[in-house]
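K.L.:
Have a look at this prediction, sequence included:
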Amino acid sequence: MVKMHGRCNLACRYCYLYEGPDRSWRERPAAAPPGVLERTATRIGEHAAAHGTRALSLVLHGGEPLLAGVDTLARFTGLVRDRVPDDCTVHATVQTNATLLTERRLAVLARNGIRVGISLDGGLAGHNTARTDHAGRPSWPAAARGARLIAERRPEAYAGILTVVDPATDPVELYESLLALRPPALDLLLPHGNWSARPPHREGPGTPYGDWLCAVFDRWWRAGRRETRVRLFEECVALLLGLPAATESLGLAPFDAVVVETDGSIEQVDSLKSCYEGAARTGLDVFRNSFDQALSHPGVAARQAGAASLAACCRACPLLAVCGGGHYAHRYRAGHGFANPSVYCADLQRFIRHVARRLTEAVPAVPADPVAPAVPVDPAVPAASEGDVP
């Protein structure tokens, strides 16, 4: 993940990056200078060659990366492709709020093989009231125009939509509003919160986030994949079936992403910045250090240790193989680090068990001596309550 621009043209009221505890973005250049981009491309090429990498994901990020200019995004992507071995495919994506998309910019991105992922709170103006510009004006008209433009004119470059779950919204209405924007895929993310900074609606009992996800899952499950892919749902189903799956929110697969900031610093992923000042810092940079050195950093290594890095109650949980302890940043508790269950533990159990029940209902009865599923799917197994976790 490369930070092409460290500022944003929006001022979303809930933004963990600019409104959260970490203020390191203020000390860095707004846009990544040519020297940083040049050196980053070289480091990516070195790493791909050293490990015989056949494919890698290059995410052009921000802030709002389109503030760097689409020609800069195209040049940098071309530089990376030139530096990796000939048999290594670079899958490039730009993650944008869509407000700056125009026909020309989309044409440049598509021509250079850069797919476009869009971040929205939903597919209606009312879902996006917290997403305003720095003058307090709503971003929805421009964002909706950009989303419709790519769906209509450049569907081959459309990567999908990323949406953060909000239990205050009607789940099915929000899902169907996003379908109207014709995304090939959706990614549903839980808001970044932890035990010391609880996410919204997570102060009391109940499982508001789990309930929301279950409602959307049922709507998606009935329709099938002909509507759109939902990464969280597909990964959960795969993990329940014992298949390999990789997502930051579920499973035990080692996490394999790092961030290059606009000043060339190599950091862990931005989500850690929602925990405390400096949580993502490694002390490394592309001028002095390789990505192999980043892999050996204690913070990165902890995220590749699988179950060994989890709390004892997580390791003993029958849902471990699917849940994987949840998102790393959501486990943080001041004074206790990350060796805790997710602040969304009860919500995740609610969601995973619900998906397991739907799978059980869909699969015909098997003969004697069946192969055991990846996790118990018996709905009678009690779920953890809020009081069972720290």
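P.N.:
Noted; the coordinates are in hand.

K.L.:
drop to CA atoms for contacts and neighbour counts, all remaining ones
P.N.:
Will do.

K.L.:
quick one: the helices in the stretch 151-300 of the chain?
P.N.:
Under the criterion DSSP state H, counting those that start in this stretch, the stretch 151-300 of the chain carries helices at the ranges 171-179, 208-223, 231-240, 291-295, 298-302.

K.L.:
Out of these, which is closest to H91?
P.N.:
Of all the helices of the stretch 151-300 of the chain, helix 231-240 sits nearest to H91, with 17.2 Å by CA to CA.

K.L.:
So which elements touch that closest one?
P.N.:
strand 185-189, helix 320-323, helix 345-362 (3 or more CA pairs under 8 Å, 6 or more residues apart in numbering; DSSP states H and E).

K.L.:
Tabulate those in JSON lines, adding columns for mean neighbour count.
P.N.:
Shown next, in JSON lines, are those (neighbours: other CA atoms under 10 Å):
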{"stretch": "strand 185-189", "mean neighbour count": "18"}
{"stretch": "helix 320-323", "mean neighbour count": "23"}
{"stretch": "helix 345-362", "mean neighbour count": "20"}
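
K.L.:
Compile these into a markdown table and extend it with columns for distance to G224.
P.N.:
Converted to a markdown table, these look like this (distance: least, CA to CA, whole Å):
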| stretch | distance to G224 |
| --- | --- |
| strand 185-189 | 13 |
| helix 320-323 | 21 |
| helix 345-362 | 12 |
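
K.L.:
Tell me which of those lies nearest to W195.
P.N.:
Judging those by CA to CA, what sits closest to W195 is helix 345-362, at 11.0 Å.

K.L.:
what is the orientation angle of the closest one with helix 231-240?
P.N.:
70 degrees (axes from the mean of the first three to the mean of the last three CA atoms, to 10 degrees).

K.L.:
Going by neighbour count, list what's buried in stretch 106-115.
P.N.:
When burial is assessed from 16 or more other CA atoms under 10 Å, stretch 106-115 yields the following buried residues: L106, A107, L109, A110, N112, G113, I114, R115.

K.L.:
Might you report the residue contacts of the residue lying closest to the fourth one once chain neighbours are set aside?
P.N.:
Closest residue to A110 apart from its sequence neighbours, by CA to CA, 6 or more residues apart in numbering: A157 at 5.7 Å. With contacts defined as CA atoms under 8 Å, 6 or more residues apart in numbering, A157 is in contact with L109, A110, G113, I114, R115, V116, I150.

K.L.:
can you check R131 too?
P.N.:
Contact partners of R131, counting by CA under 8 Å, 6+ apart, are L10, A11, C12, R13, P138, S139, W140.

K.L.:
Take this one as well and set it beside the first:
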Amino acid sequence: MVPFRQFLLKIHSRCNLACDYCYVYESADQSWRERPRVMDPRTVRRTAALIAGHARDHGLGEVHVVLHGGEPLLVGAARLDALLGVLADALDGVADLRLTLQTNGLRLVEDPALLPVLARHGVRIGVSLDGTAATHDRHRRRPDGRGSHAGVARALRLLAEGPYRPLYAGLLCTVDLAADPVETYEALLEFAPPRLDLLLPHGTWHTPPPGLAGRTVVPPTAPGAEPGEPVPYARWLRAVFDRWYGAPRRETGIRLFEEIAALLLGGTARSEAVGLAPVDLVVVETDGTIEQADSLKVAYDGAPATGLDVFTHSFTDAARHEAFRARQRGRAGLAPVCAACPRSAVCGGGLYAHRYRPGATPTPFAAPSVYCPDLAALIDHMTTRLHRDLTALEAATRPAPR
């Protein structure tokens, strides 16, 4: 059994945006409709106590709590302050508490009381931004159809340029094939992010991501060979990688590239998106339901469900649940074609949700990622660049023969 170290709390189940690609509201699972808007204080207290108990029982020196939604800042400053206080009190003397919040940023401008609360509790803030104003507003719109980029930009200036800079964790950007990749990257750099996350749009073999309709499951090609299918996401990501990697100085971190590079060099990664590390994240919904990662909502109605909740079960019960154990088996948990692939230790089969294919056996998640050819092409590209540079570095530092 692998204990949980990351606890994602859905403290508000509604949002003030209507993003067209949202995996919570626009996907197969619509369970949000039946859940309370806000996590009740009783649920918060019970969840905090269970997190502390889990940390104590498994000797965890540190736990990471992510506040999520919907839009978590819709809870308001007073309720947020109380919630953070409950978590801090429960973990005091048990484990170090690392707090992160993922937001669309709009409430940071609309409610001036929020940032002081977040600063007082040391909450690191990640903000969703999809690049240029045109690209961002194409997808991340308000319910009345207005774009949200201008409001997000104001929030980011508060974080990047003022006394709250230490809270700024970085930006999360969903890849849009219609946007120029380098232009997107440079638009994100305008807000001086400490780090970027570039996310592939959530999709499956049943509901393919944009640009991948009609893709079939194919065995991965040999390293260095051209994939047998178009790889639009690899082309997009390779352009950003080359711009980022070739910069004369470090401009920011990009999580996907850094973790692939670490794996290629024999290190480890803790991302769900790549690598074979066992999943150590659990989700608690506003009603106290314990679920798997909510990216699974793109697969089918009820895909993240476990049947567990914080009032009648512990997180150790959840960690023993087959749904979580299935994601902790490393290479043995991959589809046969993936387990045999030389890239499997790096791509790890891709994000679990992206493997969903009805009819696959022994489970519908026993297929390669719908992004398999793209991941292969990106990994091969990065392998070539890193190998070339490491070879040159080795040659430059080799002692001259006497």
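P.N.:
Thanks, I have it. Everything numeric in this text was worked out from a predicted model, so none of it was measured.

K.L.:
Superposing both, give me the TM-score.
P.N.:
Structural agreement between the overlaid chains, expressed as a TM-score with TM-score structural alignment, normalised by the length of structure 1, amounts to 0.91; 368 aligned residues with a CA RMSD of 1.6 Å.

K.L.:
about what we covered before: return the most buried member of the helices of the stretch 151-300 of structure 1.
P.N.:
helix 231-240 (a mean of 20; mean count of other CA atoms under 10 Å).

K.L.:
Which positions in structure 2 sit opposite that helix in the alignment?
P.N.:
The alignment of helix 231-240 of structure 1 onto structure 2 (TM-score structural alignment) spans residues 255-264.

K.L.:
how close does the matching stretch sit to structure 1?
P.N.:
Between stretch 255-264 of structure 2 and its aligned stretch in structure 1, the superposed structures give an average distance of 0.4 Å (mean CA distance after the TM-score superposition for structure 1).

K.L.:
which residues sit in contact with the counterpart of G203 of structure 2 in structure 1?
P.N.:
Counting by TM-score structural alignment, G203 of structure 2 lines up with G193 in structure 1. G193 of structure 1 is in contact with P199, S274, C275, A329, H330, V343, counting by CA under 8 Å, 6+ apart.

K.L.:
So which of these is surrounded by the most neighbours?
P.N.:
When the contacts of G193 of structure 1 are compared by neighbour count (other CA atoms under 10 Å), H330 ends up highest, at 30 neighbours.

K.L.:
In contact with the equivalent of that residue over in structure 2: list those residues for me.
P.N.:
H330 of structure 1 maps onto H354 of structure 2 when the alignment is built from TM-score structural alignment. By CA under 8 Å, 6+ apart, the residues touching H354 of structure 2 are H202, G203, T204, W205, S369, V370, Y371.

K.L.:
Start from the N-terminal end of the stretch 1-150 of structure 1 and give the strands.
P.N.:
According to DSSP state E, counting those that start in this stretch, the stretch 1-150 of structure 1 carries its strands in the segments 2-3, 55-61, 89-96, 114-119.

K.L.:
what packs against the longest one?
P.N.:
Read it as strand 89-96 of structure 1. Using 3+ CA pairs under 8 Å, 6+ apart as the contact definition, the elements that strand 89-96 of structure 1 packs against are strand 55-61, helix 70-83, strand 114-119.

K.L.:
Residues contacting it, please?
P.N.:
Contacting residues not belonging to strand 89-96 of structure 1 are listed as 54-62, 64-66, 77, 80-81, 113-119, 159 [CA under 8 Å, 6+ apart].

K.L.:
before we move on, the earlier item: so which of the helices and strands packed on helix 231-240 of structure 1 gets nearest T262 of structure 1?
P.N.:
Distance to T262 of structure 1, taken as CA to CA, is lowest for strand 185-189 among those, at 25.0 Å.

K.L.:
For the closest one, give me the average deviation versus structure 2.
P.N.:
Here strand 185-189 of structure 1, set against structure 2 after superposition, deviates by a mean of 0.6 Å using mean CA distance after the TM-score superposition for structure 1.

K.L.:
so stretch 296-314 of structure 2 aligns onto which residues of structure 1?
P.N.:
With TM-score structural alignment as the criterion, stretch 296-314 of structure 2 aligns to 272-290.

K.L.:
Quick one: end-to-end length of the matching stretch, please.
P.N.:
From the first residue to the last, stretch 272-290 of structure 1 extends over 21 Å; the measure is CA to CA, to the nearest Å.

K.L.:
residues in contact with it?
P.N.:
Contact with stretch 272-290 of structure 1 is made by 16-17, 20-24, 36, 39-40, 43, 47, 192-194, 197, 260, 264-270, 294, 297, 299, 328-329, 332, as judged by CA under 8 Å, 6+ apart.

K.L.:
Flag every buried residue along it.
P.N.:
Applying a neighbour-count criterion of 16+ other CA under 10 Å, one finds 272-276, 279-282, 284-286, 290 buried in stretch 272-290 of structure 1.

K.L.:
Out of these, list just those in strands.
P.N.:
L284, D285 (DSSP state E).

K.L.:
Quick one: the buried residues of stretch 272-290 of structure 1 as JSON lines, columns for distance to A185 of structure 1 too.
P.N.:
As requested, the buried residues of stretch 272-290 of structure 1 are arranged in JSON lines below (distance: CA to CA, whole Å):
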{"residue": "L272", "distance to A185 of structure 1": "25"}
{"residue": "K273", "distance to A185 of structure 1": "26"}
{"residue": "S274", "distance to A185 of structure 1": "26"}
{"residue": "C275", "distance to A185 of structure 1": "29"}
{"residue": "Y276", "distance to A185 of structure 1": "32"}
{"residue": "A279", "distance to A185 of structure 1": "30"}
{"residue": "A280", "distance to A185 of structure 1": "28"}
{"residue": "R281", "distance to A185 of structure 1": "31"}
{"residue": "T282", "distance to A185 of structure 1": "32"}
{"residue": "L284", "distance to A185 of structure 1": "34"}
{"residue": "D285", "distance to A185 of structure 1": "33"}
{"residue": "V286", "distance to A185 of structure 1": "32"}
{"residue": "S290", "distance to A185 of structure 1": "33"}
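
K.L.:
Looking at the buried residues of stretch 272-290 of structure 1, spot the one nearest D71 of structure 1.
P.N.:
Within these, proximity to D71 of structure 1 (CA to CA) peaks at V286, which comes in at 22.5 Å.

K.L.:
Distance check, that closest one against V36 of structure 1.
P.N.:
Computed with CA to CA, the distance linking V286 of structure 1 and V36 of structure 1 is 8 Å.

K.L.:
next one: T207 of structure 1
P.N.:
In terms of CA to CA, T207 of structure 1 sits 44 Å off from V36 of structure 1.

K.L.:
which one in structure 2 is aligned with E38 of structure 1?
P.N.:
Using TM-score structural alignment as the criterion, E38 of structure 1 maps onto R45 of structure 2.

K.L.:
Near the closest residue to its match other than its chain neighbours, how many other residues are there?
P.N.:
Nearest-residue entry for R45 of structure 2: V86, 6.4 Å, with adjacent residues in sequence omitted and distances by CA to CA, 6+ apart. V86 of structure 2 has 19 neighbouring residues, counting by other CA under 10 Å.
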